[in-house]
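Undergrad: how does the following fold in three dimensions:
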Amino acid sequence: MIYTLFTWLLLIISSPFLWFLSFRQKFIRSLRARFFLYQNPKPKFAKYHFHACSFGETCAIEPLVKELKDCRVSVITQTGFDKAKKYADCRFLPFECFLPFWLSRSDVLIVFEAELWLNLFRVAKSNGSKTILLNARISDKSYKNYLRFKFYYKWLFKYVDLVLAQSQTDKDRLTNLGAKNIKVVGNIKSANLPKPSKHYKKPDKRVIIIASSHENEEKNLLANLKLNHNDQLFIVPRHPERFNSVYNIIKDSIKNISFERFSDNMGLNSQIILVDTLGELVNLYAIADIVVLCGSFEKGIGGHNPIEAAQFKCKILSGEYIHNQKDLYKAVSGIEFCSYENVWQKINSNLKSTKIINMCDMDKIIKEIKG
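TA: You can find the predicted model right below:
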């Protein structure tokens, strides 16, 4: 196939760069597995093959995998792999050129959100699999780019049997890109609310969380820091490779305020705590009063899921850049929007508690997958 030959050519050209990049700690396993098949053998047969990108997506599919049982999972990122391997047989998804001989048969392929790889669907169909695009979405920002390559997506959707879209807007956009047999079922992340894995005692303080923060967000949110003596601030970076740099940002930004790493003490005693371990965010949401939901203050990220915090009726503050999460934001009432300049003024105002107002039906999705 011409497309597969084209992807082989791309791999040959980019291999030196990819090999060099693979020595970075963030990519040391994922790039070598995906582009050089290092320690990434062909998966065994399973009735259901789920493909998801990273940590958040692998969290979202976990209840489905456990319910359907005979499942395997493929991922793109290291954090996604670390999460998925805890509940299923997991592999890194190789680059397109490897899939014709790497992808073994499954009865059903379920691809999560926007992981639109042509050979993944094409090879699965040639293996006799039913193919499903789950939780499908096309963000406002990315839609124009999708349209530029409409010919590619029209080709790809020939191999997709069923599309389960998040919203009517997503359905309309997917239809324009060539998708068929589309059903609107809502966002699965609104039906799959992660529950605390640990239960911390609520401090006799106002607990504020800067949640899922990205580069520049910690520095700018701390620039106008106004903590009351009865406040406790948790800072939870989105990516673990930034833990050390965020530690230095906090150290340089504060004066005369007690500060510690979460991993050093676990006692939750200091006024500011850097949460430098994965999997703690939902545990902290359960005791939070106010959540500053990041990924929304800097252009180009698109926001993060507000429902995880809203299930605990936290008061939520957000930046304006939420283009990747608009449907989830619509499912939550009471979110306040702010900027770097007025976030602390908002925190010390009369905020309302949030409430989830639109839930997705997980049983309906399972029924669709089973056919």
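Undergrad: C-alpha only now, for contacts and for neighbours.
TA: OK.
Undergrad: list the contacts for the residue found closest to N192 once you drop the neighbours it is linked to in the chain?
TA: Distances taken as Cα to Cα, 6 or more residues apart in numbering place A60 nearest to N192, at 6.1 Å, with adjacent residues excluded. Listed by Cα atoms under 8 Å, 6 or more residues apart in numbering, the contact set of A60 reads I188, K189, N192.
Undergrad: doesn't D363 make contact with the first one?
TA: No: shown here, I188 and D363 do not form a contact pair, counting by Cα atoms under 8 Å, at 10.7 Å.
Undergrad: so which residues of the stretch 51-200 of the chain form strands?
TA: Taking DSSP state E, counting those that start in this stretch as the test, the strands found in the stretch 51-200 of the chain are 71-75, 89-92, 106-112, 130-136, 162-165, 182-184.
Undergrad: and the angle from the first one to strand 106-112?
TA: On the basis of axes from the mean of the first three to the mean of the last three Cα atoms, to 10 degrees, strand 71-75 is oriented at 40 degrees to strand 106-112.
Undergrad: how far does strand 71-75 sit from the chain's center?
TA: 16 Å (Cα atoms, centre = their mean, to the nearest Å).
Undergrad: who has more neighbours, I188 and D363?
TA: I188 (24 against 11; other Cα atoms under 10 Å).
Undergrad: sequence B follows; please return its structure for comparison with A:
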Amino acid sequence: MKLFLPRFFYALLLFVAFPYTLLHLLWRARRQPAYLHHWSERFGLYSARPTQPVIWLHAVSVGETRAAVPLVEALLARYPGHRILLTNTTPTGRATSESLFGERVIRAYLPYDYSFAVRRFVRHFKPALGLLMETEIWPNLIRACHASGTPVLLVNARLSVRSARRYGWLDALVRSSLGKLAAVVAQTHADAERLSLLGAQGIEVAGNLKFDCEPLPAQLQTGEQLRAQSGGSRPVFVAASTREGEEGLVLDALERLASPGLLTMIVPRHPQRFDEVAALLEQRGVIYQRRSAGEPVAVQTAVLLGDTMGELFAYYRAADMAFVGGSLLPFGGQNLIEAAAVGCPVLIGPHTWNFTDVARQAIACGAAQRVEDVAGLARALKDLLDDASRRRRMSEAAQAFSLAHRGTVQRLMQVIGRFLG
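TA: Here you go, the predicted model:
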């Protein structure tokens, strides 16, 4: 009875939400028509059936897909007799997987967590092993895999305090789902402790997979070219992975800063917002160019709008300093590890609960600095612009920070090897 009621209410919630699920797809398609592509996959209907054994990896969107790169490469190298199935939830995640892996993996959308849909998914692909990235706890999916004998691992697992509270409302259902996982490999001991309190067992800690994502030489070369196209001698600041409302705050900070020679690159987190940010720049009377035009940056240009995909390492490489978005407003923060990997000094806002330990450690070692608001961002930018030696120290600390935390993929492959041999 303790488990029956939560499971019943979860099933009832999914049933009631079904029409809204369809409307949600249509609504999202207004801004991203790709949401209408492969829509049948979201209900467990797929075409080609793999002829080789399948290793299935689920990465929700762009960030998780990029983080999965070293793991996918290791799986491709170690298990050439298997096909890698990479599932996503968002079209941008799927597009990212296409650009990163091409035909080396098969890809599909993970179905919504309806019992009929997830059972179809499991029957169709018959995964030899399932790997869920970060915090993907879907009760019906995990239950279907468990019933079919498919071992499922929660890898690179993280659980913020906020998420732990939300999952606590469905304690019995979440506890049952976590208990059906074959293994849980957490990023940090704090994540492991929170997952354990929710019912996960046999948790191991392997670190954050994002630290093993090294920039490709081509990406670094693109960054050097971008710097050269920007005039070379101009100071460059990148506001990366910005979320709704943050671009305006960054522009407010730049007005306070009043540094006419500075080139700012603004790279929105979501591609569907590129035009929205362009409209904001026009409304503010800011002289800007689009990165997608591929033209040298004019002297009078104040902002380069980063409206391209897959070039974040290049933007960081071209910049003297970076603000990592999702943190000035309460979105939980975006990944600062990519900036650290190329030695770019990092500024972050007060809201970083998605990367609590990473942010704390980066600040402690001098790789990052926290700012509280627009005024703080303006002051921090001025201090870094005026102090080249401080920028150099932060750059060296960022690279050392990145190198010190690598090795997660090796530890994950050891765990995976227990189930695949």
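Undergrad: fetch the TM-score of the aligned pair.
TA: Once superposed, chain against chain, the TM-score is 0.91 (TM-score structural alignment, normalised by the length of structure 1); 367 aligned residues with a Cα RMSD of 2.4 Å.
Undergrad: re earlier: show me what the residue nearest to N192 of structure 1 aligns to in structure 2.
TA: Matched to structure 2 by TM-score structural alignment, A60 of structure 1 sits across from A67.
Undergrad: same check on K141 of structure 1?
TA: Per TM-score structural alignment, K141 of structure 1 is aligned with R162.
Undergrad: what about that match, distance to D307 of structure 2?
TA: From R162 of structure 2 across to D307 of structure 2, the span is 32 Å (Cα to Cα, to the nearest Å).
Undergrad: more neighbours: which of those two?
TA: D307 (23 against 12).
Undergrad: so the more buried one sits against V277, correct?
TA: No: judged on Cα under 8 Å, D307 of structure 2 makes no contact with V277 at a distance of 9.6 Å.
Undergrad: can you work out which residues contact both of the two?
TA: Residues touching both D307 of structure 2 and V277 by Cα under 8 Å, 6+ apart: P268.
Undergrad: can you tell me the centre-most residue of structure 2?
TA: G63 (1.9 Å; Cα atoms, centre = their mean).
Undergrad: on the three-state scheme, F237 of structure 2 is what?
TA: strand (DSSP: H, G, I helix; E, B strand; the rest coil).
Undergrad: helices of the stretch 101-250 of structure 2, start to end?
TA: 115-125, 139-148, 161-168, 171-179, 189-197, 217-229, 246-257 (DSSP state H, counting those that start in this stretch).
Undergrad: list the buried ones in the longest helix seen in structure 2?
TA: Longest helix in structure 2, counting residues (DSSP state H): helix 4-31. Within helix 4-31 of structure 2, the residues that qualify as buried are P6, R7, Y10, A11, L14, L25, counting by 16 or more other Cα atoms under 10 Å.
Undergrad: from N208 of structure 2, how far out is the fourth one?
TA: When Cα to Cα is the yardstick, A11 of structure 2 and N208 of structure 2 sit 33 Å from each other.
Undergrad: confirm for me that L351 of structure 1 is in contact with K313.
TA: No: if you go by Cα under 8 Å, L351 of structure 1 and K313 don't touch, sitting 11.6 Å apart.
Undergrad: out of the two, which sits in the more crowded spot?
TA: Taking other Cα under 10 Å, L351 of structure 1 and K313 do not tie; K313 has more neighbours (22 against 16).
Undergrad: which residue in structure 2 aligns with that one?
TA: Per TM-score structural alignment, K313 of structure 1 is aligned with G343.
Undergrad: so who does its match touch?
TA: So G343 of structure 2 contacts R317, M394, S395, E396, A397, A398, Q399 (Cα under 8 Å, 6+ apart).
Undergrad: which of these lies closest to L129 of structure 2?
TA: Q399 (34.5 Å; Cα to Cα).
Undergrad: just the buried residues of the helix or strand harbouring that closest one, please?
TA: Element membership for Q399 of structure 2, per DSSP states H and E: helix 388-404. For helix 388-404 of structure 2, burial by neighbour count (16+ other Cα under 10 Å) applies to R391, R392, M394, S395, E396, A397, A398, Q399, A400, F401, S402.
Undergrad: do the same with stretch 342-350 of structure 2
TA: V342, G343, C344, P345, V346, L347, I348, G349, P350.
Undergrad: before we move on, what about stretch 189-208 of structure 1?
TA: K189, S190, A191, N192, L193, P194, R206, V207, I208.
Undergrad: distance to F36 of structure 1 added to those, as JSON lines?
TA: Compiled in JSON lines, those are given as follows (distance: Cα to Cα, whole Å):
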{"residue": "K189", "distance to F36 of structure 1": "33"}
{"residue": "S190", "distance to F36 of structure 1": "36"}
{"residue": "A191", "distance to F36 of structure 1": "37"}
{"residue": "N192", "distance to F36 of structure 1": "34"}
{"residue": "L193", "distance to F36 of structure 1": "36"}
{"residue": "P194", "distance to F36 of structure 1": "34"}
{"residue": "R206", "distance to F36 of structure 1": "49"}
{"residue": "V207", "distance to F36 of structure 1": "46"}
{"residue": "I208", "distance to F36 of structure 1": "44"}
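Undergrad: just give me the match in structure 1 for R360 of structure 2.
TA: Per TM-score structural alignment, R360 of structure 2 is aligned with K330.
Undergrad: what's the spacing between that match and I357 of structure 1?
TA: 8 Å.
Undergrad: hmm, who's touching stretch 270-280 of structure 1?
TA: Residues contacting stretch 270-280 of structure 1 (Cα under 8 Å, 6+ apart): 231-237, 240, 243, 247, 257-263.
Undergrad: so for that stretch, first residue to last residue, what's the gap.
TA: 17 Å.
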